[in-house]
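[1] Following is a predicted model, sequence given first.
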Amino acid sequence: MKPSRALAALHTLLGIRQPVFLWGPPGVGKSQLVAQAAAQRGMALRDIRAVLLDPVDLRGLPRIDATGRTSWCAPTFLPGPQDEAEGVLFLDELNAAPPLVQTACYQLILDRRIGEYALPEGWCVVAAGNRESDRAVVYRLPTALANRMVHLDVEADAEDWLHWAEASDIRPEILSFLRFRPRLLHVREADEAAFASPRSWAFASRILEAAPDAALAGDLLRGTLGEGVSAELLGYLERRASLPTPEEILDTPQAARVPEDPADLCAVCDLLAGCASPENMDAVTEYAERLPAEYGVLLMRDAVRRDPRLVEGLPFARWAQRHAEALL
C-alpha cells in the first residue's frame, strides 16, 4: 500500500493497541511513517534498533533485594511508570536481528510483557523491516512471531512523496523532475550500491542546497542516486538553466518563451508556482493561458497548494471560470 494509506492503517491499529509489522524496501520511509503517526496522535516514541540488541538486553540485569531474592531491573529504553502515558515502542529492523533476539520479542509483542517487566497500558508495539526480495540482510521471521502481528506492505508512491516533499523544503528542481519522471522515485539497479529511493532523493536535495560546482555535484549525485537516474537528473538540470526565469515571465507574460518539451514545461510550471503571489497573479494567469491546457492546470494547482490565498483573488477566479471543466 502507498504511504498515506499505511499511515491511516497505523492510526487504526495504534488506536486499538494492535501490534503491527511494516514491510518495505530500504529508504521507502517506514520509520518516518511510525514517527508521523505517533506525533499526530500525541504519543511518545521509543525507537529501538532490534539488530543492535542481545537477548539479555530486553530482560535487563538481576539484582538481590532486601529479602535475598533475585529480581530483574528492566532497561531504561523500555517505557516504565515514570514515562508518558501513551506511546509507541518501535522495534526497527526486527527481522535483521538474530533469531534469539526475535524469540525474546515474542512475549513482549503478544503478551505485552517480558519476564517481570510489563509494557504500560497506553503503549503499542510496532515493528518494521526489509523484505528478503530487497536483497537486504534479514532472517526469516518465525511464523510464531509473524502470527502475533498485522502485516502492512509499504511501497514508494510519487504522489504521496511529492506532497510530503513540498512541505519539507525539498529543492524545487527535484520536485519538478519527479513530477515529470515519477517512476524514478524508487529505482535500484542490480549491481549498484547507490540507488534512487525517497530517502536518497532527500539526500540529493541537501546536496543541491549546498551548491557544489557542476563536476562535484555530478559525482555526489551519482553516489546518491546511481548512475542512470543521476544522468537523467543532471541532463534535466542543464536544460532547466536555459529556461525563462520567473522574473522574465512575470515582467512580460505575453512575450516570455513557452517551452515545447514536456520536461521543460514541468520545470517552468514549478518555477512560476513557487513565486506566485496575490500581487502578481495577473501575470501568472496570463502566462498560464499560453500553456497547453494540462500544464496551465498544473501551474495553477501547484500555486494554490503553496499559497491558498490565491483562490480569493479576481485573477484566479477569472482563470478558473474559463477552465472549470479541466479543474473537475
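    Happy to help now that I have it. Nothing here was measured: the structure is a model prediction, and the numbers come from that model.

[2] drop to CA atoms for contacts and neighbour counts, all remaining ones
    OK.

[3] for the one helix or strand residue 319 maps to, packing partners?
    Taking DSSP states H and E as the criterion, residue 319 maps to helix 314-322. Counting contacts by 3 or more Cα pairs under 8 Å, 6 or more residues apart in numbering; DSSP states H and E, helix 314-322 is packed against helix 281-290.

[4] between the helix it packs on and helix 314-322, how many degrees?
    Relative orientation of helix 281-290 versus helix 314-322 (axes from the mean of the first three to the mean of the last three Cα atoms, to 10 degrees): 30 degrees.

[5] Show me which residues of the helix holding residue 319 are buried.
    By neighbour count on 16 or more other Cα atoms under 10 Å, the buried set for helix 314-322 is 315-316, 319-320.

[6] export the residues you listed to TSV and tack on distance to residue 33?
    Below are the buried residues of helix 314-322 laid out as TSV (distance: Cα to Cα, whole Å):
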residue	distance to residue 33
315	38
316	35
319	38
320	35
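
[7] ok, these vs residue 44, which is closest?
    Nearest to residue 44, judged by Cα to Cα, of those is residue 316 at 42.9 Å.

[8] roughly how far apart are the closest one and residue 322?
    Shown here: residue 316 relative to residue 322, a distance of 10 Å by Cα to Cα, to the nearest Å.

[9] another one to put next to it:
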Amino acid sequence: MELTLVVLIIVVGLTFDFTNGFHDAANAIATSISTRALTPRVALVMAAVMNFFGAFLGTGVAETVGSGIIGAPEDTSGLLLVLCALLGAIGWNVFTWWRGLPTSSSHALIGGLVGAALAASASVHWSGIVDKVILPMLLSPLVGVLLGYALHTAILWIFRRATPRRTVRRFRMAQTVSAAAMGLGHGLQDAQKTMGVIVLALVTAGWQDDFSVPTWVIAAVAAAMAAGTYSGGRRIITTLGRRIVHLDPPRGFAAETAAATVLYTTAFLVKAPISTTQTITAAILGAGATRRASAVRWQVARSIVTAWVLTFFGAGVPAAAIYLVLHHLTGA
C-alpha cells in the first residue's frame, strides 16, 4: 500500500507539474507573442527550454514547501493527504485553464495541502504560511506593479528623443532576453513546488530523513514542466497578452524584466513560493498604466483578482473532500 501510494504521488505530482507548465506557459511568453517579438512556436520552445534549466538553479523553495507548510503524519494517511492535495490542485488548474483565467498554480498546490491537512486533522504551520505564502502573495504583485510602472517610465524618459520605429524594433529584440529570463524564473520558482511535495511524500514514507531534493526528482520535474509548457496554454496567453492592456515591445520588456526580477529575488533571498502568474500580471498592469489608467481593462483585472482569492478554496475544498472519501474507503 505504501509503495503504491508513493509511486502514485510521484505520477500525480508530475501530472500536476505538467498542468502547471501548460497553465503558466503564458507567464513567460504572452507579452512577447502579443507584441510580435516572438512567434508562438519559437516562444513556446524557448519557454520550455528555459523552464527545464531553471528547475536546476535551486531547491530553497522546494524545502520551504516540503517542510514549512504542513506536518504530514508519517504513515499511510500522510501519503493519502499529499495525494489528495495534488488532485485538488490539478482540478483547479484544469478548471481555470478551461476558463482562461491566469490563476496561481503555486497557491492552488498550497491550498490543496492545507485543505487536505485540515481534513486529516494534521498540523498546519500557520506561521510559515503567513511568512512564506500570505505576505509574499500580497507583496509580490505590489512590487510587480510598481517596478513595471517605474521601468517603463524610465524607458520613456531615456528614449524620449529616439525614433519610435527604431525603438520598437530594438525592444522587440530585447524581449527575447526578457522572455528568456521569465522562462528561467518560472522554472526556478514553480518547478520547486512539485519537488517539495514529492520530497514530502518520500519523508512521510520514511524513504529519506531530510527535505533535500534528490537529483532524479529535479530532472523528472524539470522534464514534466518543460513538456507542459511546450504544449501551450493559448487561452491564458490571450488573457495576459491582449485582454488586460494593449502592449507594445517597450511595455512588454518592462513587464517581463520587472516580473523576472521579483522571481529571482524571492527564490534566492527569501525562498518563498510566490506566484509567477500574479507577478507578471501585476507587472503588465504597472507597465500598461504608464499610458493612462483607462488603458487598462480593469474589469478583466478584477476577474483575475477574484480568481486569485478563490484559488485557496478552489483547490483546498476539493482536496479535503477527496481525502475524506478516500480515507473512508481505504481506512488509511
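    Structure's in. What do you need? The shown structure was predicted, so the numbers you read here are calculated from the model rather than taken from an experiment.

[10] what's the TM between chain one and chain two?
    Overlay of the two chains. TM-score (TM-score structural alignment, normalised by the length of the first structure): 0.25; 136 aligned residues with a Cα RMSD of 6.4 Å.

[11] residue boundaries of the helices in the stretch 1-150 of the first structure?
    3-15, 30-40, 55-59, 99-110, 143-146 (DSSP state H, counting those that start in this stretch).

[12] what about those, which gets the closest to residue 166 of the first structure?
    Short answer: helix 3-15, nearest of the helices of the stretch 1-150 of the first structure by Cα to Cα, at 15.0 Å.

[13] In terms of secondary structure, what does that closest one contact?
    Looks like helix 3-15 of the first structure contacts helix 30-40 (3+ Cα pairs under 8 Å, 6+ apart).

[14] Residue 144 of the second structure touches residue 287, doesn't it?
    No. Counting by Cα atoms under 8 Å, residue 144 of the second structure does not reach residue 287; the two are 9.4 Å apart.

[15] Show me whatever sits in contact with both of the two.
    Jointly contacting residue 144 of the second structure and residue 287 under the rule Cα atoms under 8 Å, 6 or more residues apart in numbering are residue 255.

[16] which of the residues in the helix or strand that contains residue 77 of the second structure are buried?
    Using DSSP H and E, residue 77 of the second structure sits within helix 76-99. If you call a residue buried by 16+ other Cα under 10 Å, then helix 76-99 of the second structure has these buried ones: 76-94, 96-97.

[17] tell me the angle of the helix or strand just after it relative to helix 76-99?
    Next helix or strand after helix 76-99 of the second structure toward the C-terminus (DSSP H and E): helix 105-119. Here helix 105-119 of the second structure points in a direction 140 degrees away from that of helix 76-99 (the same axes, to 10 degrees).

[18] so what secondary structure elements neighbour the next helix or strand after helix 105-119 of the second structure?
    Counting by DSSP H and E, the element after helix 105-119 of the second structure in chain order, helix or strand, is strand 123-124. Judged by 3+ Cα pairs under 8 Å, 6+ apart, strand 123-124 of the second structure is in contact with strand 70-71, helix 105-119.

[19] mind checking which of those is nearest residue 14 of the second structure?
    Residue 14 of the second structure lies closest to helix 105-119 among those, at 12.7 Å (Cα to Cα).

[20] got the buried residues for the closest one?
    Of the residues in helix 105-119 of the second structure, 105-119 count as buried by neighbour count, 16+ other Cα under 10 Å.

[21] any idea how far residue 95 of the second structure is from residue 276 of the second structure?
    When distance is defined by Cα to Cα, residue 276 of the second structure is 18 Å away from residue 95 of the second structure.

[22] do residue 152 of the second structure as well
    According to Cα to Cα, residue 152 of the second structure and residue 95 of the second structure sit 34 Å apart.

[23] Who are the contact partners of residue 179 of the first structure?
    158, 162, 266.

[24] Redo those as a markdown table? Include distance to residue 128 of the first structure and neighbour count.
    Below are the contacts of residue 179 of the first structure laid out as a markdown table (distance: Cα to Cα, whole Å; neighbours: other Cα atoms under 10 Å):
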| residue | distance to residue 128 of the first structure | neighbour count |
| --- | --- | --- |
| 158 | 21 | 21 |
| 162 | 23 | 20 |
| 266 | 36 | 22 |
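
[25] The residues you listed in helices, which ones?
    158, 162, 266 (DSSP state H).

[26] Check the gap between the residue lying closest to the second one once chain neighbours are set aside and residue 20 of the first structure for me.
    Yep, that's residue 162 of the first structure we're talking about. Excluding the flanking residues, the one nearest residue 162 of the first structure by Cα to Cα, 6 or more residues apart in numbering is residue 175, at 6.6 Å. Between residue 175 of the first structure and residue 20 of the first structure the computed distance is 32 Å (Cα to Cα).

[27] How about the contacts made by the residue nearest to residue 162 of the first structure?
    162, 165-166, 270.

[28] in the stretch 151-300 of the first structure, which spans are helices?
    With DSSP H, counting those that start in this stretch as the criterion, the stretch 151-300 of the first structure has helices spanning 158-166, 172-180, 198-209, 214-225, 227-240, 246-251, 262-275, 281-290, 293-306.

[29] Tell me which residues of the fifth one come out buried.
    Neighbour-count burial for helix 227-240 of the first structure, with 16+ other Cα under 10 Å as criterion, is recorded at 227, 229-230, 233-234, 236-237, 240.

[30] Show me what it is packed up against.
    So helix 227-240 of the first structure, by 3+ Cα pairs under 8 Å, 6+ apart, packs with helix 172-180, helix 214-225, helix 262-275.

[31] Between the helices of the stretch 1-150 of the first structure, which one is closest to residue 222 of the first structure.
    Each of the helices of the stretch 1-150 of the first structure has some distance to residue 222 of the first structure by Cα to Cα; the shortest is helix 30-40, at 24.3 Å.

[32] Touching that closest one from outside, list them.
    Under the criterion Cα under 8 Å, 6+ apart, residues 3, 6-7, 10-11, 22-24, 44-45, 87-88, 90, 92, 126, 128, 154 lie in contact with helix 30-40 of the first structure.

[33] Among those, which are located in strands?
    22-23, 44-45, 87-88, 90, 92, 126, 128 (DSSP state E).

[34] can you tell me which of the residues you listed lies nearest to residue 107 of the first structure?
    Nearest to residue 107 of the first structure among these is residue 126, at 13.9 Å by Cα to Cα.

[35] Residue 108 of the second structure and residue 155 of the second structure, how far apart?
    For residue 108 of the second structure relative to residue 155 of the second structure (Cα to Cα), the value is 35 Å.

[36] same deal with residue 127 of the second structure?
    Distance of residue 127 of the second structure to residue 155 of the second structure, computed by Cα to Cα: 40 Å.
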